[in-house]
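Asker: Can you look at this prediction? I've put the sequence above it.
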Amino acid sequence: MRIVTLNANGIRSANNKGLANWMNSLRGWDVFCLQEMKANVEDVPEELLRPKKSHGHFHPAEKKGYAGTALWSKQKPVNVIKEFGVGEFDREGRYLEADFGHVAVVSLYLPSGAAGPERQASKDRFLVEFPKHLRALRKRGKEVVICGDFNIAHKEIDLKNYKSNKKNSGFLPHEREWLTHVFDEIGFVDVFRTLDQRAEQYTWWSNRGNAYANNVGWRLDYQIATPGIAATAKKAQIYLEEKFSDHAPLIIDYDFAL
């Protein structure tokens, strides 16, 4: 099973940069998760409604041109869930789950606090509320893969300039501790890091200061999974050959049947 996740920073913008063509040419993907749609369903480009004859699912934000998630799957899900029960974030389209019976795959978009104190406060509320749902997912007794932009770099290895970012959103101590709690206490696994422990493996770069050209980046995009399916992960790749947004796609292959 191949799962791909990408923050598109606007599905229409990403498509103008070749997203649909890449999705149609990429071999073997079973589930493709996307965050930051910034579009209503009626505004999704036709070629991205069902690429490679997949089943497309969309959860746009109520606010036009903001946030939102999407998920495509080769196999039709048993159920599609578009909320985790907290209105503030459900209205922003931040959660989209495809349940395939024995395994569930989630496209998730955490708030960013970079725009200022008000947005950081929203992000902090998310960090308080979402673990309740994570624990509920664990109690279901099925395998779960959560894909998305977490807007948090977990450890110093996960961003270039960690010393100068310790007081900045995305690398604040309580945000990093939250991820540690998700991994060590709730029991999800950071799948990429089980396969690749190298430094300078980033998925997001600022549009300022030639950050991309100089690889001054952050690892903000994750696939976190329950231990059973995480143990089957065989290969991870951050796709850099084309650039669809300020984030790069994260591709992970699992020895697990959808």
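Answerer: Cool, got the structure.
Asker: From here on, just use CA atoms for contacts and neighbour counts.
Answerer: Will do.
Asker: what sits against the nearest residue to residue 53 once chain neighbours are set aside?
Answerer: Distance criterion CA to CA, 6 or more residues apart in numbering; nearest residue to residue 53, sequence neighbours excluded, is residue 74 at 7.3 Å. By CA atoms under 8 Å, 6 or more residues apart in numbering, the contact set of residue 74 is 29-31, 53-55.
Asker: Quick check: residue 74 vs residue 245, distance?
Answerer: Going from residue 74 to residue 245 by CA to CA, to the nearest Å gives 24 Å.
Asker: And residue 255, by the same measure?
Answerer: 29 Å.
Asker: For the two, indicate the residue with more neighbours.
Answerer: In this view residue 255 and residue 245 are compared by other CA atoms under 10 Å, and residue 245 has more residues nearby, 21 against 14.
Asker: Assign a three-state SS to residue 245, would you?
Answerer: coil (DSSP: H, G, I helix; E, B strand; the rest coil).
Asker: what residues are up against it?
Answerer: Residue 245 neighbours (CA under 8 Å, 6+ apart): 7-9, 13-14.
Asker: again with residue 104
Answerer: Per CA under 8 Å, 6+ apart, neighbours of residue 104: 97-98, 142-145.
Asker: now with 7 Å?
Answerer: 97-98, 143-145 (CA atoms under 7 Å, 6 or more residues apart in numbering).
Asker: Restricted to helices, list those residues.
Answerer: Nothing among these maps onto helices, per DSSP state H.
Asker: Residue 150: what's its closest spatial neighbour, skipping adjacent residues?
Answerer: residue 110 (5.0 Å).
Asker: One more: residue 251?
Answerer: residue 4 (4.5 Å).
Asker: let's bring in a second model and compare:
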Amino acid sequence: MKVISLNVNGIKQAAERGFFDWMVRQNPDVVCLQDIQVDERSLNDSVFFPPGFNTYFFDSMEDPNTAGVAIYCKGMPKAIMTGMGFPECDFEGRYIQADFENVSIGSFLTPHGSNHETTLQEHKYRFMEGLKNHLIKTRRKRREFIFCGTANVARSPIDVSSWFVNQRNSGFLPEERKWINEIFNELEYIDAFRQVNKQDKQYTWWPDYERAWKLDEGGRLDYQITTPKLKHLIQGGSVYKGQRFADHAPLIMEYNID
């Protein structure tokens, strides 16, 4: 099973940059998108609904031009679930899940924080706490899961450029790194990409200007997080940098799952 996840920073912009043509050529089984920034009803062009894919969206109820997530999949899901049961997620369109025969795959979007706006950082922390509680509940279920999306947190020094300076910035604050490492340590979830790739500078996000992209100054803010039993079914992973569809890059993972 090939699973691709990407924060598109606006699905219409990504389409204009050729994302869907690229996606179809990749022949994935499941594609999880974040930050689609659109009301599904406004997607009238067939480019957003490529043949052979079942398509599901979860828009923000507060402002459809912000946040939002989507799942594209070759196989027909047994069920689609939206939300995680807390306001910062459910009202803002930050989680959608497709249940298949052998695995459930979700697309999640953590809010941006801020070094200057306390309310934005507090909003991010509330979402992070809600997501962690959801992951705790998920560990009690008799199903396997892959959670794909933007955590907006770099896990360790090898996951962010200028790590020492960035310890003072949202996205690499000590509290944020503690949270994400609790997910992988105490809760025993698997960082799928790091399971197969230990190299540094494997970034998935760069500031939206050419200098950072050219110098490769960014952070690994996007993840595929699996339940422990899937650990040995992870076959490969890569960050695609051949084209820029957004300020994030596609994360491509291969699993030995039918």
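Answerer: Okay, I see it. All of these numbers come straight from a predicted model, not from anything done at the bench.
Asker: Kindly indicate whether the residue nearest to residue 251 of structure 1 is helix, strand or coil.
Answerer: Assignment for residue 4 of structure 1 (three-state DSSP): strand.
Asker: is it true that it touches residue 250?
Answerer: Yes - taking contacts as CA atoms under 7 Å, residue 4 of structure 1 lies within contact range of residue 250: 5.7 Å.
Asker: burial of the nearest residue to residue 174 of structure 2 once chain neighbours are set aside, as a residue count?
Answerer: Once flanking residues are discounted, residue 174 of structure 2 sits nearest to residue 167: 6.8 Å by CA to CA, 6+ apart. A total of 17 residues lie near residue 167 of structure 2 under the criterion other CA under 10 Å.
Asker: if I look at residue 167 of structure 2, how far off is residue 132 of structure 2?
Answerer: 22 Å.
Asker: Over to residue 202 of structure 2?
Answerer: Taken as CA to CA, the span from residue 202 of structure 2 to residue 132 of structure 2 is 24 Å.
Asker: same deal with residue 251 of structure 2?
Answerer: Relative to residue 132 of structure 2, residue 251 of structure 2 is positioned 22 Å away (CA to CA).
Asker: More neighbours: the two, which one.
Answerer: residue 251 (25 against 17).
Asker: need the contact list for that one.
Answerer: 4-6, 238-240.
Asker: now, among the residues you listed, which is nearest to residue 39 of structure 2?
Answerer: residue 6 (18.3 Å; CA to CA).
Asker: from what I can see the closest one touches residue 252, true?
Answerer: No - using CA under 7 Å, residue 6 of structure 2 makes no contact with residue 252, being 8.9 Å away.
Asker: Tell me which of these two has more neighbours.
Answerer: Using other CA under 10 Å as the criterion, residue 6 of structure 2 and residue 252 rank with residue 6 on top: 26 against 20.
Asker: Now which residue in structure 1 aligns to that one?
Answerer: In structure 1, the residue paired with residue 6 of structure 2 is residue 6, using TM-score structural alignment.
Asker: residue contacts, its match?
Answerer: Neighbours of residue 6 of structure 1 in contact, by CA under 7 Å, 6+ apart: 33-35, 148, 247-250.
Asker: Please pick the buried ones from the contacts of residue 245 of structure 1.
Answerer: 7-9, 14 (16 or more other CA atoms under 10 Å).
Asker: So in structure 2, which helix runs the longest?
Answerer: helix 118-138.
Asker: List the buried residues for it?
Answerer: 121, 123-128, 130-132, 135.
Asker: contacting residues around that helix?
Answerer: 84, 86, 88-89, 110-114, 187.
Asker: Quick check: the two most widely separated of the residues you listed?
Answerer: That would be 114 and 187, which, of the contacts of helix 118-138 of structure 2, are the farthest apart (CA to CA) at 26.8 Å.
Asker: one step back: from the contacts of residue 104 of structure 1, which land in strands?
Answerer: Mapping those onto strands (DSSP state E) picks out 97-98, 143-145.
Asker: quick one: residue 5 of structure 2 and residue 149 touch, right?
Answerer: Yes - using CA under 7 Å, residue 5 of structure 2 makes contact with residue 149 at a distance of 6.4 Å.
Asker: what are the ranges of the strands in the stretch 51-200 of structure 1?
Answerer: Applying DSSP state E, counting those that start in this stretch to the stretch 51-200 of structure 1 gives strands spanning 55-59, 69-73, 79-81, 95-99, 103-109, 143-149, 189-190.
Asker: Quick one, which of these gets closest to residue 197 of structure 1.
Answerer: Per CA to CA, nearest to residue 197 of structure 1 of those: strand 189-190, 11.1 Å.
Asker: For the closest one, give me the average deviation versus structure 2.
Answerer: By mean CA distance after the TM-score superposition for structure 1, the fitted strand 189-190 of structure 1 averages 0.4 Å away from its aligned residues in structure 2.
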